[in-house]
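# just coords:
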């Protein structure tokens, strides 16, 4: 008798993705040792994306629906909120290629968690548009809630999480989210979920001119972007923390409440910012991000 396969619901948001979409869908369908269901939300495409989705839906390989243009973070959260219940969920971008063990590798890491919230993410292998491998930063996150308030280390396209975490995430509909992956990691860490970061890559993370958020920047552009974020008037970290506080505070264990309280109150208190500056609980695995965060604290632009 063939062993029972774990079922995972893959959620993909598309927007003018005709160039690489078929290759990505095929790699999702070809996943080994799992039972895959693919649901796609199109975020207002004007190219041939819808025609491609119609063809796959006609073949019974996915289901899709079209919505207004919400941008990626809200499109993915819409998918998650309206998805049917499943044991596991995964996000998919429209332009990558998954290795055939991507889903099974992640589920293996969190399958023993039962009703405990659990989240898996992995290293990516960056490629150019032709799927030729290019140098890739290797991440070493600590996986703490304090780190998640400072550092967005997990790519949504690598995530797999269970229904227990999905239930918590969808219990509140945020009005401000910078990126859905940062949002979900922060909730998971705050709730003391089991978080696993796999240092092996199970995804070819394609970099091209139309990427919403790519990593193939020159060192000059990378640091220019870091400085711009340092001085950014939107102060994304602070507003993200405010939104987490608003939506989930009553669910947080006391340690997470203490961490987010200090993070929020420091905005209006130099004394508290100094405490935050010296508090090792917010330390992150990327030293450059950690240093720039400390500078943003001194400038009160975090």
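Sure thing, it's come through. Note that this is a predicted model, so its numbers are computed, not measured.
# contacts, neighbours, all on C-alpha from now
Noted.
# where exactly do the helices run in this structure?
With DSSP state H as the criterion, the chain has helices at 21-29, 49-58, 72-82, 102-110, 145-150, 163-169, 180-190, 219-230, 236-248, 254-265, 270-278, 287-299.
# tell me which of the ones you listed sits nearest to residue 39.
Ranking these by proximity to residue 39 (Cα to Cα) places helix 72-82 first, at 8.1 Å.
# off-centre distance for the closest one?
Counting by Cα atoms, centre = their mean, to the nearest Å, helix 72-82 is centred 12 Å from the centre of its parent chain.
# what about the residue most central in space within the chain, distance to residue 74?
The residue lying closest to the centre of the chain (Cα atoms, centre = their mean) is residue 181, at 1.9 Å. Distance from residue 181 to residue 74, counting by Cα to Cα, to the nearest Å: 11 Å.
# residue 277 now?
On the measure of Cα to Cα, residue 277 and residue 74 end up 31 Å apart.
# neighbour count winner among these two?
residue 74 (21 against 18; other Cα atoms under 10 Å).
# end to end on stretch 128-138, go ahead and measure it.
This stretch, stretch 128-138, spans 17 Å end to end (Cα to Cα).
# what residues of that stretch count as buried?
residue 128 (16 or more other Cα atoms under 10 Å).
# out of the helices of the chain, flag the one nearest residue 213.
helix 72-82 (10.1 Å).
# list the buried residues for that closest one?
Neighbour counts over helix 72-82 (16+ other Cα under 10 Å) mark 72, 73, 74, 75, 76, 77, 78, 79, 80, 81 as buried.
# okay, the angle between that helix and helix 180-190?
Helix 72-82 runs at 60 degrees relative to helix 180-190, counting by axes from the mean of the first three to the mean of the last three Cα atoms, to 10 degrees.
# please enumerate residues in contact with helix 72-82?
For helix 72-82, the external contacting residues (Cα atoms under 8 Å, 6 or more residues apart in numbering) are 11-13, 40-41, 43, 69, 91, 166, 170, 177-181.
# ok now do residue 145, which residues does it touch?
Residue 145 touches 186, 189, 190, 256, 259, 282, counting by Cα under 8 Å, 6+ apart.
# got a winner among the residues you listed for most neighbours?
residue 190 leads the contacts of residue 145 on contacts (other Cα under 10 Å) with 26 neighbours.
# check it against this one:
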């Protein structure tokens, strides 16, 4: 897709999955096209999941006017994970790949900053990723006084950090290398979310890094609570009401363990297999947390409290 003038530049693929995103998609594409790109070139690949609004018409117009945009229409609803992976399949031989949500707005330095961090930190001989911070906004892009990752946040380092995450590092915050792309596309077990698979692979290969730079507006919709959990009461509600074990996440963990059993350390393998067993009762989970050093959000005490409260008042799910 790149022109002759850009053949000697580093190429980076922006990978986007769309579905009924007409309200915000143009603003997001404009922010990507405005990136500061002195020493690299951007190709944009978009997979649309049979939107029933004007999303297809909007992205078609962008494709017609921009030589670096390629789009494809899915004949049926693939779901977000497969839609992103379908977009990833469209890519060529770029050096790096960045996932893009359809409704965010990127700062004009996002790609450059992630690219520099990837060059400095990642081992490109094995699957890896770097992820950044973001400013959480409401649908009008008004700041919600919170970043995606708070100031005391510690980056994901091991499987213990992932056990009850019910997903991975936020996909639109990450840049992945070519080895990661190839590993994702060759993965044959069940995938819950594309960013969960990337996160687990980054941990598996000890090639995942966090930079605290705030590089985009992470837009939250009315039915999304991520940006509104501010204050003790809301955080407490989230602690006891959000699923401790997401069934689809557990299904993914089970398949991941089966696929990479020869690469996962024995102690981590045991923990992952325990967590992937969705039949675990609250008592079993409490025992696991106490005696196997299992944590949630990096804290074993938070996990023990959550299991205890949910065992008392709710069905552990």
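Happy to help now that I have it. The model shown is predicted, which means the values in this text are computed figures rather than measured ones.
# overlap between the contacts of residue 145 of structure 1 and structure 2?
For the contacts of residue 145 of structure 1, the contacts that are reproduced in structure 2, applying both residues aligned by TM-score structural alignment, their matches' Cα atoms under 8 Å, are 186, 189, 256.
# and the residues you listed, which is closest to residue 240 of structure 1?
residue 186 (9.4 Å).
# that closest one matches what in structure 2?
Using TM-score structural alignment as the criterion, residue 186 of structure 1 maps onto residue 200 of structure 2.
# how near is residue 275 of structure 2 to residue 286 of structure 2?
12 Å.
# cool, and residue 71 of structure 2?
Note on residue 71 of structure 2: its distance to residue 286 of structure 2, by Cα to Cα, is 48 Å.
# if we can go back for a sec, format the contacts of residue 145 of structure 1 as a markdown table; extra columns: distance to residue 159 of structure 1.
A markdown table is the format used below for the contacts of residue 145 of structure 1 (distance: Cα to Cα, whole Å):
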| residue | distance to residue 159 of structure 1 |
| --- | --- |
| 186 | 13 |
| 189 | 14 |
| 190 | 17 |
| 256 | 22 |
| 259 | 24 |
| 282 | 22 |
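# for residue 209 of structure 1, state which of these is nearest.
Using Cα to Cα, the contacts of residue 145 of structure 1 come closest to residue 209 of structure 1 at residue 186, 29.0 Å.
# give the full set of residues in contact with the closest residue to that closest one other than its chain neighbours.
Excluding its sequence neighbours, the residue lying closest to residue 186 of structure 1 (Cα to Cα, 6 or more residues apart in numbering) is residue 148, at 5.2 Å. Listed by Cα under 8 Å, 6+ apart, the contact set of residue 148 of structure 1 reads 182, 185, 186, 189, 284.
# same check on residue 32 of structure 2?
105, 106, 108.
# about what we covered before: let's see if you can find the most crowded of the contacts of helix 72-82 of structure 1.
Neighbour-wise, the contacts of helix 72-82 of structure 1 (other Cα under 10 Å) top out at residue 13, 26 neighbours.
# can you tell me what that residue aligns to in structure 2?
Counting by TM-score structural alignment, residue 13 of structure 1 lines up with residue 17 in structure 2.
# distance check, that match against residue 105 of structure 2.
15 Å.
# with residue 12 of structure 2 instead?
According to Cα to Cα, residue 12 of structure 2 stands 18 Å off from residue 105 of structure 2.
# one more: residue 121 of structure 2?
Distance, residue 121 of structure 2 to residue 105 of structure 2, by Cα to Cα: 25 Å.
# of these two, which one has the most company?
residue 105 (24 against 15).
# mind checking how far that one is from residue 221 of structure 2?
Relative to residue 221 of structure 2, residue 105 of structure 2 is positioned 14 Å away (Cα to Cα).
# can you check residue 136 of structure 2 too?
Residue 136 of structure 2 is 11 Å from residue 221 of structure 2, by Cα to Cα.
# more neighbours, the two?
A direct count of neighbours by other Cα under 10 Å for residue 136 of structure 2 and residue 221 places residue 136 higher, at 25 against 14.
# and that one, what pairs with it in structure 1?
For residue 136 of structure 2, the residue aligned by TM-score structural alignment is residue 126.
# I'd say that match and residue 136 touch.
Yes. Here residue 126 of structure 1 lies in contact with residue 136, judged by Cα atoms under 8 Å, at a distance of 5.6 Å.
# stretch 246-266 of structure 2: which residues count as buried?
246-257, 264.
# got a list of what the aligned residue in structure 2 for residue 174 of structure 1 touches?
In structure 2, the residue paired with residue 174 of structure 1 according to TM-score structural alignment is residue 189. Residue 189 of structure 2 makes contacts with 252, 255, 256, 259, as judged by Cα under 8 Å, 6+ apart.
# of the residues you listed, just say which sits nearest to residue 176 of structure 2.
Of the contacts of residue 189 of structure 2, the one sitting nearest to residue 176 of structure 2 (Cα to Cα) turns out to be residue 256, at 18.8 Å.
# how far away is the closest one from residue 265 of structure 2?
According to Cα to Cα, residue 256 of structure 2 and residue 265 of structure 2 sit 13 Å apart.
# cool, and residue 15 of structure 2?
From residue 15 of structure 2 to residue 265 of structure 2 the distance is 32 Å (Cα to Cα).
# cool, and residue 41 of structure 2?
Distance of residue 41 of structure 2 to residue 265 of structure 2, given as Cα to Cα: 39 Å.
# residue 199 of structure 1: which of the helices of structure 1 is closest?
Per Cα to Cα, nearest to residue 199 of structure 1 of those: helix 102-110, 11.5 Å.
# with structure 2 superposed, average distance for the closest one?
Helix 102-110 of structure 1, aligned to structure 2 and superposed, deviates on average by 1.5 Å (mean Cα distance after the TM-score superposition for structure 1).
# residues in structure 2 matched by that helix, start to end?
With TM-score structural alignment as the criterion, helix 102-110 of structure 1 aligns to 110-118.
# got the buried residues for that stretch?
110, 111, 112, 114, 115, 117, 118.
# burial check on the residue lying closest to the last one once chain neighbours are set aside, number of neighbours?
Yep, that's residue 118 of structure 2 we're talking about. Distance criterion Cα to Cα, 6+ apart; nearest residue to residue 118 of structure 2, sequence neighbours excluded, is residue 130 at 6.1 Å. Residues lying near residue 130 of structure 2 (other Cα under 10 Å) number 25.
# just to check, residue 130 of structure 2 is in contact with residue 117?
Yes. Using Cα under 8 Å, residue 130 of structure 2 makes contact with residue 117 at a distance of 7.1 Å.
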